[in-house]
Structure formats: C-alpha cells, structure tokens
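Visitor: Here is a sequence together with a model predicted from it:
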Amino acid sequence: MMCAKCARPFTSGSILSALDKKWHPECFVCTICKRTLADQSFHVKNDDPFCANCWKENFQPRCATCSKIIDPSEQYMTYNDRAYHKNCFTCAACHQSLAGKQFCIKDNGYYCPEHKLKYKDFKIILHFK
C-alpha cells in the first residue's frame, strides 16, 4: 500500500485515511498553505483538501460592497452574481438597506423607490427577494 501524496510505502507509524485514500499523516496537507490536516477538519474542492483558513480566504464569498468575507452562518444576498451582506446592500443616495425591498438601478448604483422618484432614466426596476 502506498501513500496517495508521496507514493512511498507505509512502514511503521500511522496511516491516515481521507478522501478514500491512504496518506502518511505528514503528507495529508492543505493544498495552499501546506499545513498538516491530520486531526483537523478540512474542505475539499476538485479532490484537493484545504484547511479552514485557506478555504475561507479563497472560496468563501466576499461582499461586493465592503470586500469582507461573508461567514457561512450569515444571511446574505446575491444580485448579478455578486454577494452582499444584507446591511451592505443599500441605496446609493440615502444608504437605507434594500434587503428584501424593491430597488432601481442607475449608473451601477442601487436606489430605493423613494429616490427613483427623484432621479429620472432608471434602466431597471426590480424586486429583490
């Protein structure tokens, strides 16, 4: 039996089983930072293991407004393939939250219905659920 990473045989010592493969504990590492994943929770993408920190930094969605990572426990919204914290998705004029409300788009800015009446030539009026 050979290690999935280094292809060396197992002699004495521990054998780690993960991803339907066998590994030397020192060979089962995060794809990005190379820290050991033995005895840690990990995430998998395309059969590659990632530690929690690297997963968070590289694969968790980031808010299009504040650029901060959106925690998996947080509720967030998406529009036009961009993620937003609910408190960050706001009217460009009055900064009132647009979460769950009707909004309008003008020049890549989002506006509440009240400001739609003040500005003309809105391209789209949407209701965001």
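Guide: Perfect, thanks for sending it.

Visitor: contacts, neighbours, all on C-alpha from now
Guide: Fine.

Visitor: Which stretches in the protein count as strands?
Guide: Applying DSSP state E to the chain gives strands spanning 16-18, 21-23, 43-45, 48-50, 76-79, 82-85, 102-106, 109-111, 124-127.

Visitor: what's the second one in contact with?
Guide: So the one you mean is strand 21-23. Contacts with strand 21-23, where a contact means C-alpha atoms under 8 Å, 6 or more residues apart in numbering, come from 2, 3, 4, 5, 15, 16, 17.

Visitor: Switch those over to TSV; also include distance to residue 37.
Guide: As requested, those are exported to TSV (distance: C-alpha to C-alpha, whole Å):
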residue	distance to residue 37
2	18
3	15
4	14
5	13
15	13
16	10
17	11
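
Visitor: about what we covered before: now the strands of the chain in JSON lines, with mean neighbour count and distance to residue 36?
Guide: Putting the strands of the chain into JSON lines (neighbours: other C-alpha atoms under 10 Å; distance: least, C-alpha to C-alpha, whole Å) gives the following:
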{"stretch": "strand 16-18", "mean neighbour count": "15", "distance to residue 36": "11"}
{"stretch": "strand 21-23", "mean neighbour count": "19", "distance to residue 36": "11"}
{"stretch": "strand 43-45", "mean neighbour count": "13", "distance to residue 36": "13"}
{"stretch": "strand 48-50", "mean neighbour count": "20", "distance to residue 36": "10"}
{"stretch": "strand 76-79", "mean neighbour count": "16", "distance to residue 36": "32"}
{"stretch": "strand 82-85", "mean neighbour count": "20", "distance to residue 36": "31"}
{"stretch": "strand 102-106", "mean neighbour count": "18", "distance to residue 36": "47"}
{"stretch": "strand 109-111", "mean neighbour count": "20", "distance to residue 36": "44"}
{"stretch": "strand 124-127", "mean neighbour count": "12", "distance to residue 36": "47"}
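
Visitor: another one to put next to it:
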Amino acid sequence: MSVYNAEVCGFCRKPVALSEPAIEALNRTYHDGCFQCRSCHVPLAGKQYYNKAGIPLCEDCYQASLELCWACGEAITDHVIRALERAYHLSCFTCTTCKQQIGEQAFAQGEVGEVYCLQDYYRKYAPMCNACKQLIIPKEDGTDSYNVECLGRSYHENCYRCEVCVIQLSPEPNEHGCYPLDGRMLCKSCHLSLASGQL
C-alpha cells in the first residue's frame, strides 16, 4: 500500500520524503524502489512477498531458502522438527519400526542413524535379563534400570543373585559380589561351600 510520510527507509536507512511514493510493509516504511527481495533484488511493490525473519523475499527465493526434510527431501513450509542435526516435517519424523509419528516425544537413535520410538528401540537394543527374562529398560519414573553384566550375561540389579541361596549380589567387586564357579553365579559363602564339596 502506498503512503506518504517522512520516515526512514527500512532498507537504505535514508529519509523517505513526504512527496515520494513509499511502501509500508513488515512494520517499516520503504522507498518504492527499496522494497525488493533481499536475495535476488526483484522489486516487490504490488507483488506477493514472504516475510522470513523480517526480511522480504519473492516466492522463488523464499522457496529456495526453506530447509529440506531429511526423510522425504521436500521443502518444509510449516513446523520443523530438528533432531540429530537434521530437519524433518512433523509427519516424516517417524519410528523406523512402527512408522508412528514421534513428534516432540523422546526417541532413540539406532546404530546407523535410524530413529526409533523408545518402545521399539528397547525391543531391539535393550539387553534381556538372564534371570527374569524381561528387558532391562529405564523405569517408568524415568530413572535408569541398572544393568549388571556377569559371565557374559545381563541382569537387573535386583535379579543379580546367588544361584544357590538367592541373596542379592553386589555389582561391585567386593566381599558381597559374585564369586562364579563352573559358570554359576554364587555368593562367596556358596562358592566356598561348593568348591569344598559341602553343598
């Protein structure tokens, strides 16, 4: 819209004389010739333009300035999901396994950069407890479920017990830790008893 005023041009920063045509756009006043695409400098007076962070752009330059979705390769014109130093459409940021949209929810990255919802990630990568046969995953309150490894096997901290007397073993290599014998996980007392033939 043309207006006549005595303000400073939003582009060249020189005064806009009351006698010369001016453009009011983007909460600024411009000389008629100064209101142009900041990328290709095509005049925008009377034409459709796009506001990108307060900078006027013609349609072609605006489209060229858009980020491309890492998943589909198309320009992202609305909400951008940023993850793993990549940009995605909301609808393209999905779990590799179940194909459900992840959106702003927590997710995990696989070995080669694939994206998983947490449930599918745990199903694929979480170790299974050798004692209770359940996956060792973070608890519902968000705290980690402690994974103890012994003899090449994984255990929940609470499942890490002597195979004879069922006392809970310490994951630390101390007096209350595991004393394996013939592939069995034992406390010190049961280990000594079995080794001496008393059990």
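Guide: Now that the structure is in, tell me what you want to look at. Everything numeric in this text was worked out from a predicted model, so none of it was measured.

Visitor: What would you report as the TM-score here?
Guide: After superposition, the two chains reach a TM-score (TM-score structural alignment, normalised by the length of the first structure) of 0.75; 121 aligned residues with a C-alpha RMSD of 2.4 Å.

Visitor: Take the strands of the first structure and lay them out in CSV including distance to residue 34 of the first structure.
Guide: Listed next are the strands of the first structure as CSV, based on distance: least, C-alpha to C-alpha, whole Å:
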stretch, distance to residue 34 of the first structure
strand 16-18, 16
strand 21-23, 14
strand 43-45, 14
strand 48-50, 9
strand 76-79, 31
strand 82-85, 29
strand 102-106, 44
strand 109-111, 41
strand 124-127, 45
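
Visitor: So for residue 32 of the first structure, which of the ones you listed sits nearest?
Guide: The closest of the strands of the first structure to residue 32 of the first structure is strand 48-50. By C-alpha to C-alpha, the value is 6.9 Å.

Visitor: what's the mean gap between the closest one and the aligned bit of the second structure?
Guide: Strand 48-50 of the first structure, aligned to the second structure and superposed, deviates on average by 1.4 Å (mean C-alpha distance after the TM-score superposition for the first structure).

Visitor: tell me, that strand lands on which residues of the second structure?
Guide: Mapping strand 48-50 of the first structure onto the second structure (TM-score structural alignment) gives residues 114-116.

Visitor: what does the matching stretch rub up against?
Guide: Under C-alpha under 8 Å, 6+ apart, the answer for stretch 114-116 of the second structure is 94, 95, 96, 97, 107, 108, 109, 110.

Visitor: farthest-separated two in these?
Guide: So, these by C-alpha to C-alpha: farthest apart are 94 and 110, at 13.1 Å.

Visitor: ok so, going back, among the contacts of strand 21-23 of the first structure, the buried ones, what's the PyMOL command?
Guide: Selecting only the buried entries of the contacts of strand 21-23 of the first structure in PyMOL, with 16 or more other C-alpha atoms under 10 Å as the criterion:
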select buried, resi 3+4+16
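
Visitor: Go through the strands of the first structure and name the closest to residue 65 of the first structure.
Guide: Here strand 82-85 is closest among these (C-alpha to C-alpha), at 6.6 Å.

Visitor: just checking, what packs against the closest one?
Guide: Counting by 3 or more C-alpha pairs under 8 Å, 6 or more residues apart in numbering; DSSP states H and E, the packing neighbours recorded for strand 82-85 of the first structure are strand 76-79.

Visitor: mean offset of the strand it packs on relative to the second structure (after superposition)
Guide: With mean C-alpha distance after the TM-score superposition for the first structure, strand 76-79 of the first structure averages 2.3 Å from its match.

Visitor: roughly how far apart are the spatially most central residue of the second structure and residue 125 of the second structure?
Guide: Among the residues of the second structure, residue 83 comes closest to the average C-alpha position under C-alpha atoms, centre = their mean, at 3.9 Å. Between residue 83 of the second structure and residue 125 of the second structure the computed distance is 20 Å (C-alpha to C-alpha, to the nearest Å).
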